[in-house]
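Colleague: Pasting the sequence and the predicted coordinates here, then a few questions.
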Amino acid sequence: MPTGVAIHDVRDQLFDAAERVLLRDGPSALTSRAVTTEAGVAKGVLHRHFADFDAFLAELVLDRVARLDDRITTLRGSAGTGTVADNLTHALTDLFRPVAVSIVSLVTSRDELRARLRRTRPTGIPFLTDTAIGIASYLTAERGLGRIAADADVDTLAPTLVGAVHMLAADRQGTQPEAGAVHRVVTAVIAGVERAPRRQ
């Protein structure tokens, strides 16, 4: 590796390589050798920047989860526009891209990785939990606008939506769930709480 290359660039290179291996070959194929080979760097590069492979994987997961922020911000910004069902459908279809589903599979398949993540994130599964929190904040905004029933339990609705859409997305071999299927799930889950848009 050339001297003077910023650590952030190396991290991104390794993370991107890990993502490609994960998407192509699944969690069981993700090894330090597979990552460095995919990245085209020497085997020791990964261990110069991370304490061990599980530390690398934990940072990969947290980096990919951090990328949710923009999508969740966009969803919250849509409160009061369009319909609640359409806004949720668009967001959930976009959020459950193959890499996100693969990250969930990675976390659930590696005990040491889960244990390491628990040090800073004691509950839930990264990505799924973060998505549910974001969905709940959006539903709270819509409830404040009267587009969701005042007594709606958004803290139950949000993980229900996330879990149901995750079931649609799991094992799809690199494809996102179809928007129509997501919309059917969304409308079923929020059927009792969505309110008609107020007339201007």
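Modeller: Okay, I see it.
Colleague: hey, let's count contacts and neighbours off CA atoms from now on
Modeller: Fine.
Colleague: in the chain, which spans are helices?
Modeller: Counting by DSSP state H, one finds helices in the chain at the ranges 7-25, 32-39, 44-49, 53-66, 68-77, 84-95, 98-109, 111-118, 128-144, 154-169, 179-190.
Colleague: helices and strands around the first one, which ones?
Modeller: Here helix 7-25 touches helix 32-39, helix 44-49, helix 98-109, going by 3 or more Cα pairs under 8 Å, 6 or more residues apart in numbering; DSSP states H and E.
Colleague: Any chance of the ones you listed in a markdown table with mean neighbour count and distance to L139 as columns?
Modeller: Formatted as a markdown table, those follow (neighbours: other Cα atoms under 10 Å; distance: least, Cα to Cα, whole Å):
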| stretch | mean neighbour count | distance to L139 |
| --- | --- | --- |
| helix 32-39 | 19 | 39 |
| helix 44-49 | 14 | 40 |
| helix 98-109 | 20 | 22 |
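Colleague: how about A181, what does it touch?
Modeller: L168 (Cα atoms under 8 Å, 6 or more residues apart in numbering).
Colleague: Spatially nearest residue to T129 (excluding sequence neighbours)?
Modeller: Counting by Cα to Cα, 6 or more residues apart in numbering, T129 lies nearest to P159, which is 7.7 Å off, once chain neighbours are set aside.
Colleague: what about the one you found, distance to Q13?
Modeller: Using Cα to Cα, to the nearest Å, we find P159 at a distance of 33 Å from Q13.
Colleague: number of nearby residues for D12?
Modeller: Neighbour count for D12, taken as other Cα atoms under 10 Å: 14.
Colleague: What is the burial count for A179?
Modeller: Counted with other Cα under 10 Å, A179 comes out at 16.
Colleague: Settle this for me: it is touching L88, isn't it.
Modeller: No - with contacts counted by Cα atoms under 8 Å, A179 stays clear of L88, the gap being 10.3 Å.
Colleague: Hmm, V189 and T89 touching each other?
Modeller: No - taking Cα under 8 Å as the contact criterion, T89 and V189 are not neighbours in contact, 11.6 Å apart.
Colleague: Comparison target, given below:
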Amino acid sequence: MIETQEKQERAILLGVELQDTENFNMSMEELVSLAKTAGAEVVASYSQKRDKYDSKSFIGSGKLAELKDLVEADEIDTVIVNNRLTPRQNSNLEAELGVKVIDRMQLILDIFAMRARSHEGKLQVHLAQLKYLLPRLVGQGIMLSRQAGGIGSRGPGESQLELNRRAIRNQITDIERQLKVVEKIAKPFVKNVWTQTLLRLV
């Protein structure tokens, strides 16, 4: 029997260095490590120096055109942004580039989802993902990057995240209810690492 390995997502990393940005190169190197941990094949890193982020597309129009050419030439599946994108920037980048775009926060939550083991840990990660994704849904709640699956859309236990607004709100309510039950039976002196870490991130 021949086993086939799941195809790695080919990714380009994108970062913007502002004048007051500290340790930018180190941050980009860390992003490479995070992307590989999530299972991506990092094809290239692309950066731009700016006075401020473009409110519409994060990077300037000229650099965006260059990035689009790279995405097409290198058959890129995913663009991973080193900064936290606004819903508008995320949507505009995906529309222009035609591929999935995720930011650093989504990448980190995706890694947490892969590594969550306990029932409570999985609930906490899933809750954090849903709360982060909800304001990023466009139209009727379908976002291009989530349709593609893979990195950025994995839920604990390898399930795909549900992307309907009403369904997400219902899931959030249900998970919060489940967590209250878990917290009641948990030992008071046990500190939950997932809770502390995710509260700092989201």
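Modeller: Arrived safely. Every value quoted in this text rests on a predicted model; they were computed, and no experiment measured them.
Colleague: Mind checking the TM-score on these two?
Modeller: After superposition, the two chains reach a TM-score (TM-score structural alignment, normalised by the length of structure 1) of 0.35; 116 aligned residues with a Cα RMSD of 5.3 Å.
Colleague: T89 and V189 of structure 1: which has the busier surroundings?
Modeller: For T89 of structure 1 versus V189, the count of surrounding residues by other Cα under 10 Å is larger for T89: 24 against 17.
Colleague: Tell me who's in contact with the more buried one.
Modeller: A179, V182, H183, V186.
Colleague: wait, which of those is closest to G134 of structure 1?
Modeller: Closest approach to G134 of structure 1 among these (Cα to Cα): V186, at 15.3 Å.
Colleague: That closest one: what's it in contact with?
Modeller: Per Cα under 8 Å, 6+ apart, neighbours of V186 of structure 1: A85, L88, T89, L161.
Colleague: Let's see that with 10 Å instead.
Modeller: Each residue near V186 of structure 1 by Cα atoms under 10 Å, 6 or more residues apart in numbering is listed here: 84-89, 92, 157, 160-162, 164-165, 180.
Colleague: Narrow those residues to just the buried residues.
Modeller: Neighbour counting with 16 or more other Cα atoms under 10 Å marks V84, A85, D86, N87, L88, T89, L92, L157, T160, L161, V162, V165 as buried within the contacts of V186 of structure 1.
Colleague: could you dump those to CSV with distance to H47 of structure 1?
Modeller: As requested, these are arranged in CSV below (distance: Cα to Cα, whole Å):
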residue, distance to H47 of structure 1
V84, 46
A85, 46
D86, 45
N87, 43
L88, 41
T89, 41
L92, 36
L157, 42
T160, 39
L161, 39
V162, 35
V165, 36
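Colleague: tell me which element the closest residue to E41 of structure 2 other than its chain neighbours is part of?
Modeller: Once flanking residues are discounted, E41 of structure 2 sits nearest to R10: 4.9 Å by Cα to Cα, 6+ apart. Per DSSP states H and E: R10 of structure 2 is located in strand 9-17.
Colleague: I'd like to know which elements that strand is packed against.
Modeller: Packing contacts for strand 9-17 of structure 2, counted by 3 or more Cα pairs under 10 Å, 6 or more residues apart in numbering; DSSP states H and E, involve helix 24-37, strand 40-49, helix 61-73, strand 78-81, strand 100-103.
Colleague: Now the first one: buried residues?
Modeller: What it means is helix 24-37 of structure 2. In terms of neighbour count (16+ other Cα under 10 Å), helix 24-37 of structure 2 has its buried residues at F24, M28, L31, V32, L34, A35.
Colleague: wait, what's in contact with T195 of structure 2?
Modeller: Contact partners of T195 of structure 2, counting by Cα under 10 Å, 6+ apart, are E120, G121, Q124, V125, A128.
Colleague: cool, and G77 of structure 1?
Modeller: So G77 of structure 1 contacts R71, Y138, A141 (Cα under 10 Å, 6+ apart).
Colleague: again, only using 7 Å
Modeller: Contact partners of G77 of structure 1, counting by Cα atoms under 7 Å, 6 or more residues apart in numbering, are absent.
Colleague: likewise I172 of structure 2?
Modeller: I172 of structure 2 touches L127, L130, counting by Cα under 7 Å, 6+ apart.
Colleague: distance of it from Y132 of structure 2?
Modeller: Per Cα to Cα, I172 of structure 2 is found 11 Å from Y132 of structure 2.
Colleague: Then V43 of structure 2?
Modeller: Using Cα to Cα, V43 of structure 2 is found at 27 Å from Y132 of structure 2.
Colleague: What of Q89 of structure 2?
Modeller: 15 Å.
Colleague: who's more crowded, the two?
Modeller: Comparing Q89 of structure 2 with Y132 by other Cα under 10 Å, the one with more neighbours is Q89, at 20 against 15.
Colleague: helices or strands up against whatever helix or strand that one lives in?
Modeller: Using DSSP H and E, Q89 of structure 2 falls within helix 87-97. Other helices and strands packing on helix 87-97 of structure 2, by 3 or more Cα pairs under 7 Å, 6 or more residues apart in numbering; DSSP states H and E, are strand 100-103.
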